[in-house]
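S.K.: what would the 3D arrangement of this be:
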Amino acid sequence: MNLIMLNSYDSAGGAAIATYRLHRGLRSVGVDSHMMVLRKGTDDCSVIGPLNKWERARAILRTKLVRVSAKLFRGHQQSLFSPAWLPERLASKVAKFSPDIVHLFWVSDGFFRIETLKTFKQPIVWTLHDMWPFTGGCHYDDECGKFRQSCGNCPVLRSESEHDLSRRVWARKRKSWEGVPIVVVATSYWLADMARSSSLFRDRRVEVIPNGIDTEKYKPMSKEAARAAYMLPQDKHLILFSAFNATSDKRKGNQFLARALEIMSQAGWGSKTELVIIGATRPEVPHEMGMKVHYMGHLHDEISQVVLYSAADVVAAPSMQENLSNTVLESLSCGTPVVAFNIGGMPDMIDHRINGYLATPFEPTDLARGMMWVLENKDRHAILSQRARQTVVERYPLLAIANRYLALYQSMLK
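M.R.: A predicted model of the protein is given here:
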C-alpha cells in the first residue's frame, strides 16, 4: 500500500512527533509510507521536505507570513489562528507519488490551503490533533462552542462581528469540503465528540484511534541514575512540568500550577519538593512557584526526555484544553504517574487514583491535593508507577496503533 502522510513538520511540535512516530510504525508493518512536510527536521529519506536552501527559506517565510497576517486582525495576539489562505502546490506534489490513500494530520502554518482538499483524487483520512479542521480558524476554541454553528464573534480574535474572519474561514471550509469524502480520526474521545458535534463534520464518519508510542524507547530507568545525569537532588520529591512554551502559553496551565505549588508549600511541602520545567528557560525575573525550580530549556532528543521522566516522581499536566497529550503518554510509559485536570483527552489515559489523579478542572487546590496524594505514600507511589507503565503497554503500543490504521486503510479501499 502506497501512503502519503501530510503534516506541516516532522519533528517540531506535539502533532509532528506523534505523526512521525506513526509514519515509522506504518513502515514497520509493511505500508510504503512517505511523509510530506513544509519544514523538515529529521534526516529520514522517507520524509519529503524542501529540497534546497531557497525552498527552505520560502517555507520559513510562508509560516511567518501566515502568523503575522493573523495578528493584524484586531485583538488577536497569542493564540494560534490559521486562515489557511496561501496558495500552494500540494496536490500536484502528492499526485506524483500516486498514493492509494492521502492522510492529513496537522497542516497549518502555510502548508495547506482549505480549497486544496477537494482536488485530491484518492480516499482521504484526516487525523485530528486539535480543533482547527472543524473551526473557523482557531486551534482550540477556549470553550466558545461556536464551531457547532458557523463561528463569528470569535473570542480568539477578540472580535465583536458576526461576519469576522472566523466566519469567512468557516464558510470557505463548508463550501470547499461539501461532498468530499473524508474519514475523520480523532486521537481522543473528547475530540471525537467535538468533531461529531461540529457543523462541518457532524455528518462525517468519525473514528477514534489514539497516538501510539514505542514502549521500548520510553520505559522506566533507574531514578537515581536519571537524577545523577542532570545533577538533580536525590533526597527531594520532584514534580515535572513539560510543555512547548511551558510558562508562556496560557492554555498549558502554568498559572494553575504556580498556585497549586504555593498551596503545597504552605502545607509544608516547599522544603522537600522541587519543580523541573521542560520547555522554558530561566527568566530574568523567575516566577514565584513556592519551591526551587530547575529550568531545563527545550529538549530535542528522546533519551533526554526518558531520563527526566524517570527522574520525576510525578508529572503535572494542568492544561485548560488538551487533546491526547504526548507528555502524559510519555510520562506514563516511563512509569511516572500524572496529575492533570479532568478535561479533554486526559481521562483517556489517566485512570483516577489508579495511575494518576484527575483534578477538578481549574481548581489549584485539587491540583495540589492530587500531587500530594501521589507523593505522600511510597508504597502507593510504587503501585501507581507500575500501573502507569501497564496502561501504555496495554493501550498505546505503536505497532498495534499502526495496525489499526492499516485496517482502516484496507476497509476504505475495498
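S.K.: going by C-alpha atoms from here, please, whenever you check contacts or count neighbours.
M.R.: Will do.
S.K.: and the strands in this structure?
M.R.: 2-6, 32-36, 47-48, 101-104, 124-128, 182-186, 205-208, 237-242, 273-278, 293-295, 314-317, 338-341, 356-359 (DSSP state E).
S.K.: can I get the ones you listed in JSON lines including mean neighbour count and distance to Thr19?
M.R.: Below are those laid out as JSON lines (neighbours: other C-alpha atoms under 10 Å; distance: least, C-alpha to C-alpha, whole Å):
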{"stretch": "strand 2-6", "mean neighbour count": "22", "distance to Thr19": "8"}
{"stretch": "strand 32-36", "mean neighbour count": "22", "distance to Thr19": "9"}
{"stretch": "strand 47-48", "mean neighbour count": "20", "distance to Thr19": "11"}
{"stretch": "strand 101-104", "mean neighbour count": "22", "distance to Thr19": "10"}
{"stretch": "strand 124-128", "mean neighbour count": "22", "distance to Thr19": "9"}
{"stretch": "strand 182-186", "mean neighbour count": "22", "distance to Thr19": "13"}
{"stretch": "strand 205-208", "mean neighbour count": "16", "distance to Thr19": "15"}
{"stretch": "strand 237-242", "mean neighbour count": "24", "distance to Thr19": "19"}
{"stretch": "strand 273-278", "mean neighbour count": "22", "distance to Thr19": "21"}
{"stretch": "strand 293-295", "mean neighbour count": "18", "distance to Thr19": "28"}
{"stretch": "strand 314-317", "mean neighbour count": "27", "distance to Thr19": "21"}
{"stretch": "strand 338-341", "mean neighbour count": "30", "distance to Thr19": "23"}
{"stretch": "strand 356-359", "mean neighbour count": "25", "distance to Thr19": "26"}
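S.K.: second input sequence below; structure requested for side-by-side comparison:
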Amino acid sequence: MIDLKVVHLNTYDGNGGAGRACLRLSDALKASGIDSKVLVYYKFGQNPKIDTFSKTPIQKAMAVYNILSERYYAKWLSKSVKTPFSLQWFGKSIKNHPEVKNADIIHLHWINHGFLTPKFLAELDELEKPIVWTFHDSNAFTGGCHVRYGCENFHQQCGNCPILKINGDNDISHKTWLRKQKAYGELNFHIIAPSNWMAKSVKFSSLLGTRKTSVIPNTIETNVFKPYVKSEAKKILKINPDKFVLMSGFMPSKNDKHKGTPYLIEALEILSRRTGIQKSNIELVIFGNKENAEMPEFPFKTTFLGTINKDDHLAKCYSAADAFITPSLEDNLPNTVMESLACATPVIAFTTGGIPDMVKHMQNGYLAKYENAEDLANGIEWLYHRPNKEAIQKAARLSILSDFSEEVVAAEHIHLYETLINLQPK
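M.R.: Presented below is the predicted three-dimensional model:
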C-alpha cells in the first residue's frame, strides 16, 4: 500500500447523513493507515478530527450568508413541496487552501448550501490531482433537485422542472444543468455511488452517463452499532421486555413526501385491524423528533425518544426494537437502515433506492412493494409471527459485517485511490 493523503470535502460536519458517512469513511481509512482528513465549509460541532474552511469571524459570517442565501432563494423560487432544491449560485473558491493543495486525493461528498458552485468545482482541475466524488443524493446530475421521485427530466437537459414556480424549457433547472455541463467538461473526476440504484441513476443521466462509476457503500462503526440483549435494552427504555417493539426514525409532517410517513400510518392502521395481532402487545418507538402538534396519531402505544445524540445509546435503542420500519420513498443508502441491521434488528422497508443493497427479502428483513401500505403491514406481521426471530437477527448483523464494515469499505476505497494515482501522468 502506497502512502496517501486524502482530504474529504463536505458542507457540514456530520449534520445529516452525508456528513456522518463522510466522517465514518475518514475514520475507517485512518484505521487502515491512510492519512485522511475531513474539511467542511461550516462547522457546527467541536470534533477535533474535523477542520473547517470558515475559521475567522469574517469567514464564518460569509459562510452563513452564503448558506442562508442559497437556502432562502431556493425556497422562494420553489413550489411549497417538501423536495430539496439547490441553485448553487453562492460558493467559495478552495483551490489555494493548503490542505487541498497538499492532498494526493481530493474526495468530494455533499457540497451544496453555498459551498462549491460548478465554477469553483471546475477550478479543482487546475491542481492536477485525482478527484473522487461520492454521490450521497442525485443533485450532481440534475438541474437542482436532490430527490427525483418519478421525474426523468435529468435524462435530457432538465427544464420544465416540476419543483419550480416558474418553469419552462429554459428555466433555472435547465440553466443550472448547462452550468454543470460546462464545469464537468473541465473537470475530471471518478464517481462513487454508495448503492447500485445510484449507479444506475448516474448511467441514465445526460450529464454524467458516460463517466466511470464505482459502487462502494458507506460504512459504519460496527464496534459502536452492535447488538445488545433485547430484553435488557427494552428495560433501559422502560419498555416491557415481552412487548413486540417497532421502531422508526425521524417523523416529519405527515404531508412530507420524501419520508413516506402516510404509508407508515396506513400500514400500522391495517396491522392493528388484523386478526392474530394483539394490539396491547405491540409498542411503537420513534426517535429523531420530539412529540409535537404535527406528530400523527398511531394505533399503538407510542414512545417518543426525541433526538439521540449519543451513538452508544442509539445502538441500545435499535437493539430494543424487534423491527425497524422505514417507509422512505427514495433513499440512496440510508444510515438508519445500516445502523439497525448492525444492531441485529431486522428492517422492514419499501423496495426502493439503495435499500435492497442492505435488506435481503425475508432473510434479514422484509422488502415491501413500493408505496404499498398493505405489504408494509405484511412485513411487520411476517416478523411478528416468525418463530425463529433470532436467526433473522443474526443474519442482520452478519450482513453488515460482511459487506459494510470499516475494514471492507476502507479497502475498496484504498484500491480505487491507488488505481487513480497509478493512472496519473508520471
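S.K.: looking at the strands of structure 1, which is nearest to Ala402 of structure 1?
M.R.: Ala402 of structure 1 lies closest to strand 32-36 among the strands of structure 1, at 11.3 Å (C-alpha to C-alpha).
S.K.: the residue mapped onto Val47 of structure 1 from structure 2 and Ala21 of structure 2, how far apart?
M.R.: Matched by TM-score structural alignment, Val47 of structure 1 corresponds to Ile50 in structure 2. Using C-alpha to C-alpha, to the nearest Å, Ile50 of structure 2 is found at 13 Å from Ala21 of structure 2.
S.K.: intersection of neighbour lists for these two?
M.R.: Common contacts of Ile50 of structure 2 and Ala21 (C-alpha atoms under 8 Å, 6 or more residues apart in numbering): none found.
S.K.: residues in structure 2 aligned with stretch 21-37 of structure 1?
M.R.: Under TM-score structural alignment, the match for stretch 21-37 of structure 1 is residues 24-40.
S.K.: the matching stretch: end-to-end distance?
M.R.: 14 Å.
S.K.: can you tell me what sits against that stretch?
M.R.: 3-13, 22-23, 49-53, 218-221, 406-407, 409-411, 414.
S.K.: now list the buried members of those.
M.R.: 4-13, 22-23, 50-53, 218-221, 406-407, 409-410, 414 (16 or more other C-alpha atoms under 10 Å).
S.K.: which of those residues fall within helices?
M.R.: Among these, DSSP state H puts 22-23, 406-407, 409-410, 414 in helices.
S.K.: these into JSON lines, with extra columns for distance to Glu381 of structure 2?
M.R.: Putting these into JSON lines (distance: C-alpha to C-alpha, whole Å) gives the following:
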{"residue": "Cys22", "distance to Glu381 of structure 2": "36"}
{"residue": "Leu23", "distance to Glu381 of structure 2": "37"}
{"residue": "Glu406", "distance to Glu381 of structure 2": "33"}
{"residue": "Glu407", "distance to Glu381 of structure 2": "35"}
{"residue": "Val409", "distance to Glu381 of structure 2": "34"}
{"residue": "Ala410", "distance to Glu381 of structure 2": "37"}
{"residue": "Ile414", "distance to Glu381 of structure 2": "42"}
